[in-house]
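Undergrad: Only the shape, not the letters, is given here:
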């Protein structure tokens, strides 16, 4: 079995970093207005500013996690962002990420907004990096 001290932390920070980087980049490019409208609909304070700021934070924190440069700071920032996402959006929809609320006439499911399950999973990985550091192969 392959064993590398800190290899697990590297894998966690790489995968989570890629997720945040891609999501943040989407907010800053194609999804900017969509995200502002989404934030406004869920009463996130100052949506015109907080939505692009969330995109910048996710992009930079994701890049920090990918490179391992400032990964712990990026992880802590994303824990705060995920707590905000749970508070303002996902918490009211319960725990399940796949939130089936009904069924179409053809038997296909009707989905509602995802709950906070995925946010909790991300927080778990982010805590591992925040506490354990970036692991191996990091620009420290």
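TA: Yep, that arrived. Note that the coordinates shown come from a computational prediction; the quantities given were computed from them, not determined experimentally.
Undergrad: drop to CA atoms for contacts and neighbour counts, all remaining ones
TA: Noted.
Undergrad: which residue is nearest the middle of this protein?
TA: For the chain, the residue sitting closest to the mean C-alpha position, by C-alpha atoms, centre = their mean, is residue 20 at 5.4 Å.
Undergrad: That one: which element?
TA: Secondary structure from DSSP states H and E places residue 20 in helix 7-28.
Undergrad: how near is the residue nearest to the centre of the chain to residue 79?
TA: 11 Å (C-alpha to C-alpha, to the nearest Å).
Undergrad: try residue 33
TA: Taking C-alpha to C-alpha, one finds residue 33 at 24 Å from residue 79.
Undergrad: what do you get for residue 91?
TA: Distance from residue 91 to residue 79, by C-alpha to C-alpha: 15 Å.
Undergrad: Below is an additional structure, to be compared with the one above:
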């Protein structure tokens, strides 16, 4: 029971954080974010893809819908951010740009959610009911 509470908190908090990141991209304007992506050598259209995934995926985590799959997608996005934008700044950043320490923490949380039983207090639990012997 206690692990279910902690897992739910982790899922909801990670969802809120990704939703906030996605909404930040929306508020900045995807065109501006696309320009930043292009300055890193990433195709500009990826700003729209990443921003949409962050908003929609954040909501999906908050309600607990397809948690495993969206967690894996978030891991891919985070690894992309580390290797394209943050690796050169170092783990803790360089005074001009944030490092990737927070991305690693998000990856660990998303990895846990990708492999853990996240069906308690979630839409997944309502839609995909299985007996505990099948888990």
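TA: Looks like it came in fine. In this text the structure is predicted, and so the values were computed from the model without any measurement.
Undergrad: re the thing from before, was I right to think the residue nearest to the centre of the first structure contacts residue 66?
TA: No. Contact criterion C-alpha atoms under 8 Å: residue 20 of the first structure and residue 66 do not qualify, at 9.7 Å.
Undergrad: what's the mean distance for the helix or strand following the helix holding residue 20 of the first structure versus the second structure?
TA: In the C-terminal direction, the helix or strand that comes right after helix 7-28 of the first structure (DSSP H and E) is helix 32-41. Its matched residues in the second structure lie on average 1.3 Å from helix 32-41 of the first structure after superposition (mean C-alpha distance after the TM-score superposition for the first structure).
Undergrad: Surely residue 110 of the first structure forms part of a helix?
TA: No. Remark: residue 110 of the first structure does not belong to a helix; assigned using DSSP: H, G, I helix; E, B strand; the rest coil, it is strand.
Undergrad: For it, which residues are in contact?
TA: Residue 110 of the first structure is in contact with 100-104, counting by C-alpha atoms under 8 Å, 6 or more residues apart in numbering.
Undergrad: That one and residue 130 of the first structure, how far apart?
TA: Distance from residue 110 of the first structure to residue 130 of the first structure, counting by C-alpha to C-alpha: 37 Å.
Undergrad: do the same with residue 11 of the first structure
TA: According to C-alpha to C-alpha, residue 11 of the first structure and residue 130 of the first structure sit 14 Å apart.
Undergrad: So the two - more neighbours on which side?
TA: Legend: neighbour count by other C-alpha atoms under 10 Å for residue 11 of the first structure and residue 130, higher for residue 130 (21 against 16).
Undergrad: Identify the residues contacting the aligned residue in the second structure for residue 53 of the first structure.
TA: Matched by TM-score structural alignment, residue 53 of the first structure corresponds to residue 49 in the second structure. Going by C-alpha under 8 Å, 6+ apart, residue 49 of the second structure touches no other residue.
Undergrad: Over to residue 49 of the second structure. Which of the three states is it?
TA: State at residue 49 of the second structure, reduced to three classes by three-state DSSP: helix.
Undergrad: Roughly how far does the residue nearest to the centre of the first structure sit from residue 126 of the first structure?
TA: Distance, residue 20 of the first structure to residue 126 of the first structure, using C-alpha to C-alpha: 11 Å.
Undergrad: and what of residue 7 of the first structure?
TA: Counting by C-alpha to C-alpha, the separation of residue 7 of the first structure from residue 126 of the first structure is 15 Å.
Undergrad: again, but for residue 49 of the first structure
TA: On the measure of C-alpha to C-alpha, residue 49 of the first structure and residue 126 of the first structure end up 25 Å apart.
Undergrad: which one of those two has more residues nearby?
TA: More neighbours surround residue 126 than the other of residue 49 of the first structure and residue 126, with 27 against 11 (other C-alpha under 10 Å).
Undergrad: The more buried one maps to what in the second structure?
TA: With TM-score structural alignment as the criterion, residue 126 of the first structure lines up with residue 110 in the second structure.
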